[in-house]
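J.: output the structure for:
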Amino acid sequence: MFKEELQKAAAEYGINLTETQIAQYNRYFELLIEWNEKINLTAITAPKDVAIKHIIDSITAYDAALFQAGTTVIDVGTGAGFPGLPLKIFCPEIKLTLMDSLNKRIKFLQTVVEELGLKDVECVHARAEEGARNKKYRESFDIAVSRAVARLPILCEYCLPFVKKGGHFIALKGMQYNDEAEEAVKAIKVMGGSSTEIRPVKLPEIDDKRAVIIINKTMPTPKTYPRKAGTPTKNPIV
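T.: Next up is the predicted model:
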């Protein structure tokens, strides 16, 4: 059931998935449903909805020019692994770090990685504010991705500190993406970002507006950022 829905959605979106990828996505779906009974991972559980709103939606962040062999990618606030894991299955050559503040979710993600036999994936239990102050992670990734619910100015403070100079932050946003991009102009500049590309996205069988926002990092992030836990949300840079 899920396999058929995924193949149909992928064809409509215009991408080809291999048998291996379909099998991996299917196992991911099974584990998601199984673990969702124990810990809250997603409100979306119907096979068709997971295929479109989780898997294909995550893949919309893919850009062949950016996602090359050996590209280092961090998914900040990954939750149940979106968009990081679908991107890794779609583009196995990337090196992926999944970061989340809840240890239960990290255990789920480690299970998925092991069951799917994925290589070059690290699961890290940390809040974004703490992770970005760790020398191992700060400004050490080619790409940061996030599908988190925070508005873009807040997300920029969480994610851009992870990105090295010359890298990119890719945010998957819903219908208010244009407003959020305008609202984030100051935060992008403060965090060392510059030009912003907005790529509207059309998901199969869904009429809502959404977009992928790609921000270039051209300067180092000042050492004072990100601020301590909770501050970016309470007092965003706008």
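J.: all contacts plus neighbour counts: C-alpha atoms, from now on.
T.: Noted.
J.: so where's the longest strand in this structure?
T.: Ranked by number of residues, the top strand in the chain under DSSP state E is strand 163-173.
J.: after that one comes which helix or strand?
T.: Next helix or strand after strand 163-173 toward the C-terminus (DSSP states H and E): helix 177-183.
J.: which parts of that next one are buried?
T.: Residues of helix 177-183 classed as buried under the neighbour-count rule (16 or more other C-alpha atoms under 10 Å) are Y177, N178, E180, A181, E183.
J.: now these as CSV including distance to K8?
T.: Below are the buried residues of helix 177-183 laid out as CSV (distance: C-alpha to C-alpha, whole Å):
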residue, distance to K8
Y177, 27
N178, 30
E180, 32
A181, 32
E183, 36
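J.: endpoints of stretch 142-158, how far apart?
T.: End-to-end distance for stretch 142-158, by C-alpha to C-alpha, to the nearest Å: 15 Å.
J.: strands of this protein, start to end?
T.: In the chain, the strands defined using DSSP E lie at 72-76, 95-100, 121-125, 141-146, 163-173, 193-201, 210-217.
J.: quick one, which of these is nearest to P232?
T.: strand 72-76 (14.7 Å; C-alpha to C-alpha).
J.: and the angle from the closest one to strand 95-100?
T.: With axes from the mean of the first three to the mean of the last three C-alpha atoms, to 10 degrees applied, the angle from strand 72-76 to strand 95-100 works out at 10 degrees.
J.: which strands and helices sit next to strand 72-76?
T.: strand 95-100, strand 141-146 (3 or more C-alpha pairs under 8 Å, 6 or more residues apart in numbering; DSSP states H and E).
J.: and the angle from it to strand 163-173?
T.: If you take the same axes, to 10 degrees, strand 72-76 sits at 50 degrees to strand 163-173.
J.: how about the longest helix along the chain: buried residues?
T.: As assigned by DSSP state H, the longest helix anywhere in the chain is helix 19-36. Buried residues in helix 19-36, defined by neighbour count with 16+ other C-alpha under 10 Å: 21-22, 24-29, 31-33, 35-36.
J.: this one next, for a side-by-side:
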Amino acid sequence: MSAPSIPTPSNCYGAWSARYYQSGEIVTGRDGRNYACDPNYFLYCSWTEFEPGTGSYPDYSGLAWNLLPTSCSVPPAPSPSVPTATSPPSKVLIPTALPPAPSDCPSVFADSRIYVAGELTSYGGVIYQCTTSNGRCFQSGYEPFSPLGKEAWKVIGTCSGNPAVTAPPASTTCPPFFDKFVRVYTTGDLASYGNVIYQCITSNGRCIQDGYEPWSPLGVEAWKVVGTCNVTRHLRQRKIE
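T.: Here you go, the predicted structure:
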């Protein structure tokens, strides 16, 4: 007599993890259902707030993951006909509904604006909050919707409607470009890098020390962001006689 076969899962995929997902990739959520990474919001598929099948943030996960008609299931193993003690029914927990999304969104993310810790912005109906003042919130490659955005931003909600209109910051002429080999910076001195204006906040020498450049991770210990400026290039005109 042959041994009974062991049931194997059907329609099962890998569990979700905080890695980069491409459009259309399929995972099996904690609820046993299968989800496909949305082609329009695939950059969010690796974010913890958007993990599918947990029920924690359904508004978020519904943006990044699409529920598929198939589910991961294991055929039930036959159980012996032995009477078991009846346990009292467990209390059913009713999930608390999330608060409704606000009708107005914060201003849409703009790469020309300076963001510091605590500031809000929106993109595609998702509200983000800047979590750092080291300059990454307005640094190229750390946009809220980018793969590295989680290092500078966090998702705090969703919104609908028109974003609030904000006036653009006044533009000024850039101070001299940062160069520690040409100038010794002390408290109050200004320097620019790209279109960002920085001010030295210490006289202990860190403003010209390696590793404490204004845009570096340790730069916040020596510099602070005070604004933006227009980078202009002056062209020489040759008089034609």
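J.: kindly provide the TM-score of these chains.
T.: Between these two chains, after superposing, the TM-score reads 0.21 (TM-score structural alignment, normalised by the length of the first structure); 84 aligned residues with a C-alpha RMSD of 5.8 Å.
J.: want to throw the buried residues of helix 19-36 of the first structure into TSV with distance to C123 of the first structure?
T.: Putting the buried residues of helix 19-36 of the first structure into TSV (distance: C-alpha to C-alpha, whole Å) gives the following:
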residue	distance to C123 of the first structure
Q21	21
I22	23
Q24	18
Y25	18
N26	21
R27	18
Y28	16
F29	19
L31	17
L32	16
I33	20
W35	17
N36	19
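J.: for L6 of the first structure, state which of the residues you listed is nearest.
T.: Nearest member of the buried residues of helix 19-36 of the first structure to L6 of the first structure, counting by C-alpha to C-alpha, is I22, at 7.7 Å.
J.: give the contact list for the nearest residue to E180 of the first structure once chain neighbours are set aside.
T.: Nearest non-adjacent residue to E180 of the first structure, counting by C-alpha to C-alpha, 6 or more residues apart in numbering: L152, 5.6 Å away. Contacts for L152 of the first structure (C-alpha atoms under 8 Å, 6 or more residues apart in numbering) come out as A171, E180, A181, E183, A184.
J.: what packs against the longest strand of the first structure?
T.: Identification of packing neighbours for strand 163-173 of the first structure by 3+ C-alpha pairs under 8 Å, 6+ apart yields strand 141-146, helix 152-159, strand 210-217.
J.: hang on, the earlier thing: pick the most buried one from the helices and strands packed on strand 72-76 of the first structure.
T.: Of all those, strand 141-146 has the most neighbours on average by mean count of other C-alpha atoms under 10 Å, namely a mean of 26.
J.: give the other helices and strands that that strand contacts.
T.: Using 3+ C-alpha pairs under 8 Å, 6+ apart, strand 141-146 of the first structure sits against strand 72-76, helix 152-159, strand 163-173.
J.: tell me the angle of it relative to strand 95-100?
T.: 40 degrees.
J.: could you give the angle of strand 141-146 of the first structure to strand 210-217?
T.: 150 degrees.
J.: mind giving me a markdown table with the helices and strands packed on strand 141-146 of the first structure and columns for distance to D57 of the first structure?
T.: Output for those, formatted as a markdown table (distance: least, C-alpha to C-alpha, whole Å):
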| stretch | distance to D57 of the first structure |
| --- | --- |
| strand 72-76 | 14 |
| helix 152-159 | 18 |
| strand 163-173 | 8 |
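J.: figure out which of those is closest to E5 of the first structure.
T.: When these are ranked by proximity to E5 of the first structure (C-alpha to C-alpha), strand 163-173 comes first, at 22.1 Å.
J.: that older thread, just send the helices and strands packed on strand 163-173 of the first structure back as CSV, with distance to P200 of the first structure too.
T.: Output for these, formatted as CSV (distance: least, C-alpha to C-alpha, whole Å):
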stretch, distance to P200 of the first structure
strand 141-146, 16
helix 152-159, 16
strand 210-217, 4
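J.: which of the ones you listed sits closest to G167 of the first structure?
T.: Nearest to G167 of the first structure, of those and by C-alpha to C-alpha, is strand 141-146 at 4.5 Å.
J.: now do the SS call for Y60 of the second structure.
T.: Per DSSP: H, G, I helix; E, B strand; the rest coil, the secondary structure class of Y60 of the second structure is helix.
J.: what's around it, how many residues?
T.: 23 (other C-alpha atoms under 10 Å).
J.: kindly report the same for V226 of the second structure.
T.: 11.
J.: again, but for N66 of the second structure
T.: With other C-alpha under 10 Å as criterion, N66 of the second structure counts 17.
J.: before we move on, what about K154 of the second structure?
T.: Look at K154 of the second structure: counted by other C-alpha under 10 Å, it has 17 neighbours.
J.: repeat that for Y198 of the second structure.
T.: 25.
J.: pretty sure R210 of the first structure contacts E180?
T.: No: with contact defined as C-alpha atoms under 8 Å, R210 of the first structure does not reach E180; the gap is 11.7 Å.
J.: how near is the closest residue to A128 of the first structure other than its chain neighbours to V185 of the first structure?
T.: Nearest residue to A128 of the first structure, sequence neighbours excluded (C-alpha to C-alpha, 6+ apart): Y158, at 5.7 Å. Note on Y158 of the first structure: its distance to V185 of the first structure, by C-alpha to C-alpha, is 15 Å.
J.: neighbour-wise, which of those two wins?
T.: Neighbours per residue (other C-alpha under 10 Å) separate Y158 of the first structure from V185, with Y158 holding more: 28 against 19.
J.: surely that one meets A144?
T.: No: using C-alpha under 8 Å, Y158 of the first structure is not in contact with A144, being 9.9 Å away.
J.: what touches both of the two?
T.: Jointly contacting Y158 of the first structure and A144 under the rule C-alpha under 8 Å, 6+ apart are V76.
J.: do you know how far W223 of the second structure is from W153 of the second structure?
T.: For W223 of the second structure relative to W153 of the second structure (C-alpha to C-alpha), the value is 21 Å.
J.: and for T228 of the second structure?
T.: Applying C-alpha to C-alpha to T228 of the second structure and W153 of the second structure gives a distance of 20 Å.
J.: for those two, indicate the residue with more neighbours.
T.: The residue with more neighbours, out of T228 of the second structure and W153, is W153; 25 against 22, by other C-alpha under 10 Å.
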